[in-house]
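Undergrad: Take this sequence and fold it.
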Amino acid sequence: MTTPLGDSAPDEFATAVSAFARTRVAPRSTAMDRAAAYDPALLDELREAGLLGIEVPERYGGLGGGLRHVLAAIEELAVVDPAVAVLVDVQNALVAAALLRHGSGDQQRRWLPRLAGGAVAAFALSEDGAGSDAFAMTTTASPTPGGHRIDGAKAWITNAAEASLFLVCARAESGLTLFLVPADAPGLRVGERVDTTGVRASSTCPVVLEAVRVPEHDVLGGLGRGAEVVVSVLDIGKLGIAAQQVGLARGALDLAVRHAQDRKQFGRPVGAFQGVRFALARAAVEIDAARALLSAATAAVESGADAATRMRSCAGAKLFAAEVAERTATLAVDVHGGLGCTADSAVARLHRDAKVGSIYEGTTNIQLRTVAATLLAVPEAGGRDEEGLVGT
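TA: Now for the predicted structure:
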């Protein structure tokens, strides 16, 4: 997969990533889930396979793929391990995507080769008091000679423990602004990992910034344009999580079908009983529908659709894929019966992993709020649309 993608179809790339996931990721998944950490050797293999720079141009050491290649990789990795998929998602569909679409030429030349070369990135947006209401953040950026001083604390930051680069959102005098901050910047400190229920190998940590100095050339997208850039980036981020959830659902369904064919009760495979086979059939149809929504939303982003269409499509794809993943993972546990409730079973892990899909990158209610805002001309009762960004 280190060969540049060029004109390679996303389906061809998906086949290659699927083989990588089965042979390099799946054998490690149980141990990484137990340890609540990635195998360091796997991070090297992700880099060698080009999966940390999928959309990064060839001249910067990446694969030179497109958005659909990114989403194909996330989906195929999630079939076997959603925790690995989310690392690749944040790397490619958030930070690299932001640099490619909003970074200056200098920023791209400095950072894209590092990302493609194995430097892990993290997006520092959320805070303890600013989750669904992301723009209620209190992290500040104050002007200093030649740049800015950032002070504040971020929470629930994915990839924080492995990150070499943080894309930090803070309040400047001119409005929300994004900053490129190296992990070794004086004053930046990554806290202890949060012990999560699912996607346990993925690091989730608080990040403290105390008088962190950022030069002017590391402002991404321009001073005061952070809100606009964040919305644009989060649309792609939602597609990444939708792809992860579709992959998770596919993996859960595959395990359920296999067990339904092998497990016998009352003298026949449990898959012969209508109560099981119809449930599996419905799950297959829902997964197909989720993939279709994801494809349509991807097309809206690729074609430069208007903001309302793009936001509605991305929110809808993420919302539906997360719901399908949770239902399918629950079904897989049910089909496995008691075996599905053992801590180290693959279906139990996918069931734990599925829940966060309806929470991160915007909760289900936030996605519904976004879709509703594109349908109704009247404002939400008692709500507010800070900076014109409903549903972010």
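Undergrad: all contacts plus neighbour counts: C-alpha atoms, from now on.
TA: Fine.
Undergrad: now the helices for the stretch 1-150 of the chain?
TA: 10-20, 26-35, 40-48, 67-80, 82-89, 97-102, 105-116 (DSSP state H, counting those that start in this stretch).
Undergrad: relative to its centroid, which residue of the protein is most remote?
TA: residue 267 (43.8 Å; C-alpha atoms, centre = their mean).
Undergrad: So for residue 233, which of the helices of the stretch 1-150 of the chain sits nearest?
TA: Each of the helices of the stretch 1-150 of the chain was checked against residue 233 via C-alpha to C-alpha, and the shortest separation belongs to helix 97-102, namely 5.9 Å.
Undergrad: Sequence B follows; please return its structure for comparison with A:
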Amino acid sequence: MMRTSNLPAFEPLDPVGIDDLLTPDEKAVRASVRHLCAERVDPFVADWFERGVVDDVRGLAEELGALGLLGMHLEGYGCAGMSATEYGLACLELEASDSGIRSLVSVQGSLAMYAIWRWGSEEHKLEWLPRMASGEAIGCFGLTEPDIGSDPGSMRTRARRDGSDWVLDGRKMWITNGSVADVAVVWAQTDEGVRGFVVPTTTPGFSAPEIKHKQSLRASVTSELVLDGVRLPDAAALPEVRGLRGPLSCLNEARFGIVWGSMGAARSSLAAALSYAGERIQFGRPVSGFQLTQQKLVEMNLEYTKGVLLALHLGRRKDAGTLRPEQVSLGKLNNVREALEICRTARTVLGANGISLEYPVIRHMNNLESVLTYEGTVEMHTLVVGQAMTGQAAFR
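TA: Next comes the predicted model:
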């Protein structure tokens, strides 16, 4: 019989020893991202959130690029070529600092860069991907419109041929990185179906006014894209795809990062609650000594642990080439919902201090309200999984 003294120590934030399932390389990636966030993000992010401004976002992008985090799961063109699981662990650490910082990386790598890498011409790739991987150039992804969210097939932005050129007119809304981007991947209706276009943001007729008055993702640049007669050469169109398959493939890449990232927000809030409960004295002893508080802490940790195990399983499937889109939907549906509930429960453990930016909980809670609905709402992911289970489409 093994003696308890021979067992590894119990880790409060890894109660079942998930770390044993990670390779040394995966742990090294996680440690590098955690160190960067501790130095470059954590001391400042509450202030950024409160002011609604990320100081020196371009400098931050270059530091993220120098660490190989931008388009890190893509091969070639200056990209790091890391595994899906390593990318997921990076997303977890980034979102443990703030959802807005993870969004910057996700939109850059999994939306804008992936669209060019997967569907672009060789000229597109050579022109943009190396600079985007280094953080020298920032990208955004224009799909959502002011009146079009879950039904992208009804988008109103249109591209029409004019001689050998394309002319784009329309509006896109809720675009991360929009007003700091050097390039936008914009999706539009054409006579040939939905097509994507690589749009340098200096093109006449293109503008990206920043959206103000947000109460979520405040440490993130969010913009509207305005396209008024934006004239592009024929070569600006992504040549390798027609229809919604293009943008939806990109969204699936970003959703995978959210499956992991949401657990970062959950871990940060759980850690804050656990630490606070051990320090806060009520009725002569720490709050953590009361049964109801321990129940909250344990329930939060159960859902966090299950969420990380789910993310890791999906990461292994993605690395093996066996991950289905419906499985990503299931992961996003579960993990964001549970992360939000963990944050709300952590807020109750902290009491009134839970609404203060001196602690990360209310910031994560507010951010996750956006994460809950972007890259697919609860309703849409529920119906995706429901259709996979029943064979019946219930979207309309």
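Undergrad: Tell me the counterpart residues of the lengthiest helix in structure 2 in structure 1, please.
TA: Taking residue count as the measure and DSSP state H as the definition, the longest helix of structure 2 comes out as helix 245-279. Helix 245-279 of structure 2 falls opposite residues 228-262 of structure 1 when the two are matched by TM-score structural alignment.
Undergrad: Would you mark the buried spots in that stretch?
TA: Using 16 or more other C-alpha atoms under 10 Å as the burial criterion, the residues of stretch 228-262 of structure 1 that qualify are 229-257, 259-260.
Undergrad: before we move on, what about stretch 32-48 of structure 1?
TA: Across stretch 32-48 of structure 1, burial judged by 16+ other C-alpha under 10 Å covers 32, 33, 36, 37, 38, 43, 45, 46, 47.
Undergrad: so the fifth one touches residue 32, yeah?
TA: Yes - taking contacts as C-alpha atoms under 8 Å, residue 38 of structure 1 lies within contact range of residue 32: 5.5 Å.
Undergrad: ok, the aligned residue in structure 1 for residue 105 of structure 2 - contacts?
TA: Under the alignment defined by TM-score structural alignment, residue 105 of structure 2 corresponds to residue 88 in structure 1. Residue 88 of structure 1 makes contact with 51, 52, 74, according to C-alpha atoms under 8 Å, 6 or more residues apart in numbering.
Undergrad: By neighbours, which of these wins?
TA: residue 74 (36 neighbours; other C-alpha atoms under 10 Å).
Undergrad: what's the counterpart of that one in structure 2?
TA: In structure 2, the residue paired with residue 74 of structure 1 is residue 91, using TM-score structural alignment.
Undergrad: now its match, nearest residue through space, not along the chain?
TA: Nearest in space to residue 91 of structure 2, with sequence neighbours left out and distances taken as C-alpha to C-alpha, 6 or more residues apart in numbering, is residue 261 at 4.7 Å.
Undergrad: mind checking how far that neighbour is from residue 178 of structure 2?
TA: If you measure residue 261 of structure 2 against residue 178 of structure 2 using C-alpha to C-alpha, to the nearest Å, the figure is 21 Å.
Undergrad: before we move on, what about residue 43 of structure 2?
TA: Distance from residue 43 of structure 2 to residue 178 of structure 2, by C-alpha to C-alpha: 25 Å.
Undergrad: Equivalent analysis for residue 205 of structure 2, please.
TA: In this structure, residue 205 of structure 2 lies at 15 Å from residue 178 of structure 2, with C-alpha to C-alpha as the measure.
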